[in-house]
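Chemist: please find the sequence and the predicted model below.
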Amino acid sequence: MGVGVDMKEAEKVSYKIVAEPPSHIKLGPHEQFIFIKHKQFHKAEGVAGILSHPKSMQYAQLSDRLKNEDQLGLPQHRLVLLVHGHQAHKNSNYQPILASKLAGEGFYVLRIDFRGLGDSEDCKDVSLGRTIEQDTEDIESVCELISCERLRDELFELPVTLDTIVGHSRGVMAMFEFCRRYPNRFVPNLVNCSGRYDGRGIVQKRLKYTPNWRKDGGFYCDLPRHGGVVKTWIPKSETMSGVECPTHLFGQINQQSSIMSCYGTCEEVIPLTAVASFANLFQGRHYLEMIRGATHNFYGLPNDPNALKLPLRNGLVNYCYVVADKIAEYLSWEKQLQRFYAKTQYIKGTPINPAEIVTRWPLPHAYSKVSNFRDLGGYQTVYQGRRIKTGCFYRCANVCDITPDALKYLQHKLDVVTVFDLRAPDEAKENGLLDNNKLVKSLPFNNNMNTSPEVLAEHYQGLLISSYSFPKAYMIVLKNSIDSIKTFFQFLLEPQGAVAFHCTAGKDRTGILSMLLLSILGVDDDTIAREYELTTLGLKTETKLIKKLEARGDLYYSMLGPNSEALVKEYHLTPDKMAKTLLSSRYEAMRFFIDDFRAEYESADSFFMHELQFSTHAIGRLRDLYLEE
């Protein structure tokens, strides 16, 4: 079978990479043919799949990846799972095209065969056939693999998060039913391609093509198996599992999940009333794309004029390329950022009043003249799902220009008793200070910027070359800020009211402190990185800082240190490009920093105990103080 991983008793799943796939499996240079086996669900090899790695991983060094960033997206901590429909398999329709497209943009993509199809093992019970419940078990097997850190990191090389499931036709039912059956498996993005809503249509279809299927207890159809086509008996129970699937309950899935639906205007299998049904079911979080001229499987009709000049497949216009483009756009970092902002801009329920709704952004710039001011509360944690309390911590950019009314609101309505300034004193004087000695506490990070020229140059290289090199700079800041970090968290142990903290933009030093705060309170890495990325939106009002950074011009070259000329040539750096990088706050910058943090300190708890000298009792007190009951 090729490279295998032995299953430990404590692990429910195992995987195998097939070193020499069968001849019908055609792999790209960045793909692997694998089997995933769940101890509880599978009795043979498990489910077969093709794993596409980010294409930029063909370059071993980060420097080489950065040089080719414009052509190939840098690796992301995000996995997209593709699941097929009836009489289909992992390479049906748009799946290989979409996998290649997303891998080129930095995603990991796994497309699997459900049991009983393609190269996966047979159905658990052939007398029942491929039921929706069985399909959800196959999806759960993938999730269980991702949740097993050892296996996940071996297979994917990065601690990936299941970011998206894309389902087609019957696979859409399996996708939504999985999310309903396994509520703890949160998936941010769900893509419905040609999904059926009303299962009664399945009965009508069967009666049309096989009128005696009920009486006979099933029907025969051709299914793709191991590179060929096999005439297979489909038991009545398999059909009825789709008919009886409780689609009306899909609205129960996690409210933080966003749903995209994609249908062809020439859909001939699913009634297009499904579009309205899903839109109503997922009101407020549903996005629709109609592919003009496309059928159920996203091909054109025989007389299609092919106005888009798309490639043909079997003589038909291949709209699968359009589908891939639409889904890739939906999953772009800009679109995901906007959706996360929309879903989190209000926090529903507070410890005082569960029916209360508070804004995450209580000091809008137009009113306060403070950018990037937001509440870090409301996020769910790993501790019995308890959320971080609202109104305890606020992060922001420099507050020196705060209006008198906003300052009063900050102190008397938000109950902020201390504003921690993470800037070095000289930097604070140069960029503006809040004239309120009782409220502001200086807490300089990065050892007051009192570091050697070599370390300082390394720090700026990390911030100026690419957002993917931020972790290098962030680790320098973190290690040079231990005393200040310890002071901050000791203050939190004796709460007197809410606190705010900021640096210049509220991005880097503030982002590091936010990561530590959210991590020790139990927020997952994906949410921490998405929260960090909100600064992209929060800084749009920081015109004074933006102009100042843009005006530095050639000064950026000297900040790179003695090797600036070589670095500028290697990474095609310009002052404008470096200024934009310095202001960026991409999701992946934080995820890679968290990776480096874990490699260095193992965990947030370990960092607090060994670096900050906090006892387990003190860590527990932080959680008791700042997590909702």
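Modeler: Sure, I can see it. Numbering: from 1, shown residues only.
Chemist: every contact and neighbour count from this point should use C-alpha atoms.
Modeler: Fine.
Chemist: can you give me the strands for the stretch 351-500 of the chain?
Modeler: For the stretch 351-500 of the chain, applying DSSP state E, counting those that start in this stretch gives strands covering 357-359, 374-375, 393-396, 416-421, 440-442, 498-502.
Chemist: JSON lines please, covering those strands and showing mean neighbour count and distance to E149.
Modeler: Below are those laid out as JSON lines (neighbours: other CA atoms under 10 Å; distance: least, CA to CA, whole Å):
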{"stretch": "strand 357-359", "mean neighbour count": "14", "distance to E149": "35"}
{"stretch": "strand 374-375", "mean neighbour count": "24", "distance to E149": "31"}
{"stretch": "strand 393-396", "mean neighbour count": "24", "distance to E149": "31"}
{"stretch": "strand 416-421", "mean neighbour count": "21", "distance to E149": "36"}
{"stretch": "strand 440-442", "mean neighbour count": "16", "distance to E149": "39"}
{"stretch": "strand 498-502", "mean neighbour count": "24", "distance to E149": "33"}
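Chemist: adding distance to Y220, write the ones you listed out as a markdown table.
Modeler: Conversion of the strands of the stretch 351-500 of the chain to a markdown table gives the following (distance: least, CA to CA, whole Å):
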| stretch | distance to Y220 |
| --- | --- |
| strand 357-359 | 55 |
| strand 374-375 | 58 |
| strand 393-396 | 62 |
| strand 416-421 | 70 |
| strand 440-442 | 75 |
| strand 498-502 | 66 |
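Chemist: to A328, which of those strands lies closest?
Modeler: strand 374-375 (29.5 Å; CA to CA).
Chemist: the residue sitting nearest the centre point of the chain sits in which helix or strand?
Modeler: Centroid check for the chain by CA atoms, centre = their mean gives D163 as the closest residue, at 4.4 Å. In this structure, D163 sits in strand 161-168 according to DSSP states H and E.
Chemist: next SSE after that strand?
Modeler: Taking DSSP H and E, what comes next after strand 161-168 is helix 170-181.
Chemist: and that next one with strand 161-168, angle?
Modeler: Put simply, helix 170-181 runs at 140 degrees to strand 161-168, going by axes from the mean of the first three to the mean of the last three CA atoms, to 10 degrees.
Chemist: I'd like to know which elements helix 170-181 is packed against.
Modeler: strand 78-83, helix 132-147, strand 161-168, strand 189-193 (3 or more CA pairs under 8 Å, 6 or more residues apart in numbering; DSSP states H and E).
Chemist: how distant is the strand holding D163 from the center of its chain?
Modeler: With CA atoms, centre = their mean, to the nearest Å as the basis, strand 161-168 stands 10 Å off its chain's centre.
Chemist: same deal with stretch 467-477?
Modeler: Using CA atoms, centre = their mean, the offset of stretch 467-477 from its chain centre is 20 Å.
Chemist: also this one, for the comparison:
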Amino acid sequence: MVDTVPDMPTLDIADAEGLEQVADGRIMLEGLPNTRDIGGIEGAHGRFVKHARLLRSGALAGATERDLEVLADDYDLRTVVDLRTEDERREKPDPEDALVDVRFDHVPVLNTETLGITHGGGLRDALKILRQVQDDPAKIMMEIYPRILLDEASQRGFATFFEDVLATEEGSVLWHCTIGKDRAGLATVLLLQVLGASPKAIMKDYQATNRYVASRTQEIMDALASYHLAGKLDDSIQVINSADPRFLGAALDAVDREFGSLDAYVEKALGVTADKRAALQARYLTDDPSA
């Protein structure tokens, strides 16, 4: 999955002081740079997504003990939906043993073989990915995004994601891929659509990832530079590690052509019926934007 370049170091970007959230819902953790609470976003009928119920993230392998305590205690974490492939999970497994009261569901969305992109560990495999996309990385990503939504395996994965969200009656559910940009980003787009968020609010949340992967992107470029492999690859790294509106736009345009609308897609392809939509809105929306 072109969600990030594999096997590169994760930065600890929060200090030990604050766990406070900023306006876009970021949860300040020590080892997880892109974990966010989507609470507070306006949804259907002028209501708002409840806080501390719906969390999007990158992989949890970098979480510190303190991070896991925050998720378990402050956010009452009950369910984790892992959208990564089996290879990705094997390489950097989630800390399931440390979250014994949390249900983990492995729900792969698409895979690198389907995309024709190899995925392994280490710098050599990272370079393979970069060289495959470096001629026109934006074009490649604009081809990949529609396939994430239209692939039958992906649709089964996203359908299971919705079942997991609906099944989490109390506490919070967290979903993630590798850095929380593409697969987790699209899952969030779909959920916010079902909850009645506006296109503007959905795009704002999607692009917020860019604030939190910039440091990781720089780390990757620095690693390549240390091997004298940077230069023209820098632009490719910047593009594939970005949450670019063109990528999301390409996916939504493809869905419109295939299904007529995103609402029709979530109903026909993912099985989110009117009753399930109403149940999700009843559970996760509130009249109080601070609740």
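Modeler: Looks like it arrived, so ask away. None of these values were measured; they are calculated from a predicted model.
Chemist: quick one: the helices in the second structure?
Modeler: Assigned helices in the second structure, in chain order: 65-69, 86-91, 112-115, 122-133, 137-150, 152-167, 183-194, 199-208, 210-226, 233-240, 245-259, 262-268, 274-284 (criterion: DSSP state H).
Chemist: average offset between the first one and the first structure?
Modeler: This means helix 65-69 of the second structure. After superposition onto the first structure, helix 65-69 of the second structure sits on average 0.9 Å from its aligned residues (mean CA distance after the TM-score superposition for the first structure).
Chemist: just tell me what L539 of the first structure corresponds to in the second structure.
Modeler: Mapped onto the second structure by TM-score structural alignment, L539 of the first structure lines up with V213.
Chemist: who touches that match in this structure?
Modeler: Residues near V213 of the second structure by CA atoms under 8 Å, 6 or more residues apart in numbering: 33-34, 179, 241-242.
Chemist: which among these gets closest to G62 of the second structure?
Modeler: P33 (9.2 Å).
Chemist: what do we get in the first structure for that closest one?
Modeler: Using TM-score structural alignment, P33 of the second structure sits opposite S371 in the first structure.
Chemist: contacts only, for its match.
Modeler: Taking CA under 8 Å, 6+ apart as the test, what S371 of the first structure contacts is 364-365, 396-399, 505, 538-542.
Chemist: how close does it get to T616 of the first structure?
Modeler: 36 Å (CA to CA, to the nearest Å).
Chemist: if we can go back for a sec, can you put the helices of the second structure in JSON lines and add distance to R53 of the second structure?
Modeler: Shown next, in JSON lines, are those (distance: least, CA to CA, whole Å):
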{"stretch": "helix 65-69", "distance to R53 of the second structure": "16"}
{"stretch": "helix 86-91", "distance to R53 of the second structure": "24"}
{"stretch": "helix 112-115", "distance to R53 of the second structure": "31"}
{"stretch": "helix 122-133", "distance to R53 of the second structure": "34"}
{"stretch": "helix 137-150", "distance to R53 of the second structure": "24"}
{"stretch": "helix 152-167", "distance to R53 of the second structure": "10"}
{"stretch": "helix 183-194", "distance to R53 of the second structure": "13"}
{"stretch": "helix 199-208", "distance to R53 of the second structure": "16"}
{"stretch": "helix 210-226", "distance to R53 of the second structure": "21"}
{"stretch": "helix 233-240", "distance to R53 of the second structure": "29"}
{"stretch": "helix 245-259", "distance to R53 of the second structure": "24"}
{"stretch": "helix 262-268", "distance to R53 of the second structure": "21"}
{"stretch": "helix 274-284", "distance to R53 of the second structure": "7"}
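Chemist: so of those, which one's packed in deepest?
Modeler: Between the helices of the second structure, helix 183-194 has the highest mean count of neighbours, a mean of 24, where neighbours are mean count of other CA atoms under 10 Å.
Chemist: between that helix and strand 77-82, how big is the angle?
Modeler: On the basis of the same axes, to 10 degrees, helix 183-194 of the second structure is oriented at 120 degrees to strand 77-82.
Chemist: what residues in the first structure pair up with helix 183-194 of the second structure?
Modeler: With TM-score structural alignment as the criterion, helix 183-194 of the second structure aligns to 509-520.
Chemist: superposed on the second structure, what's the mean shift for that stretch?
Modeler: Relative to the second structure, stretch 509-520 of the first structure is 1.0 Å off (mean CA distance after the TM-score superposition for the first structure).
Chemist: for that stretch, what is the distance to the chain centroid?
Modeler: The gap between where stretch 509-520 of the first structure is centred and where its chain is centred comes out at 19 Å by CA atoms, centre = their mean.
Chemist: what does T79 of the second structure align to in the first structure?
Modeler: Per TM-score structural alignment, T79 of the second structure is aligned with T418.
Chemist: its match touches S442, doesn't it?
Modeler: No - with contacts counted by CA atoms under 8 Å, T418 of the first structure stays clear of S442, the gap being 10.1 Å.
Chemist: circling back to that earlier point, of the helices of the second structure, give the one that comes closest to G39 of the second structure.
Modeler: Of all the helices of the second structure, helix 274-284 comes closest under CA to CA, at 8.9 Å.
Chemist: okay, the angle between that closest one and helix 183-194?
Modeler: Using the same axes, to 10 degrees: helix 274-284 of the second structure against helix 183-194 is 100 degrees.
Chemist: and the residue in the second structure sticking out farthest from the centre, how far is that from E69 of the second structure?
Modeler: The outermost residue of the second structure relative to its centre, with distances by CA atoms, centre = their mean, is H228 at 31.2 Å. Distance, H228 of the second structure to E69 of the second structure, using CA to CA: 40 Å.
Chemist: cool, and G171 of the second structure?
Modeler: G171 of the second structure is 14 Å from E69 of the second structure, by CA to CA.
Chemist: then D275 of the second structure?
Modeler: 35 Å.
Chemist: now V266 of the second structure
Modeler: 34 Å.
Chemist: then S57 of the second structure?
Modeler: Distance, S57 of the second structure to E69 of the second structure, by CA to CA: 16 Å.
Chemist: same check on E42 of the second structure?
Modeler: Taken as CA to CA, the span from E42 of the second structure to E69 of the second structure is 29 Å.
Chemist: same check on D125 of the second structure?
Modeler: In terms of CA to CA, D125 of the second structure sits 34 Å off from E69 of the second structure.
Chemist: kindly report the same for Y265 of the second structure.
Modeler: Y265 of the second structure is 37 Å from E69 of the second structure, by CA to CA.
Chemist: repeat that for F48 of the second structure.
Modeler: Distance from F48 of the second structure to E69 of the second structure, by CA to CA: 27 Å.
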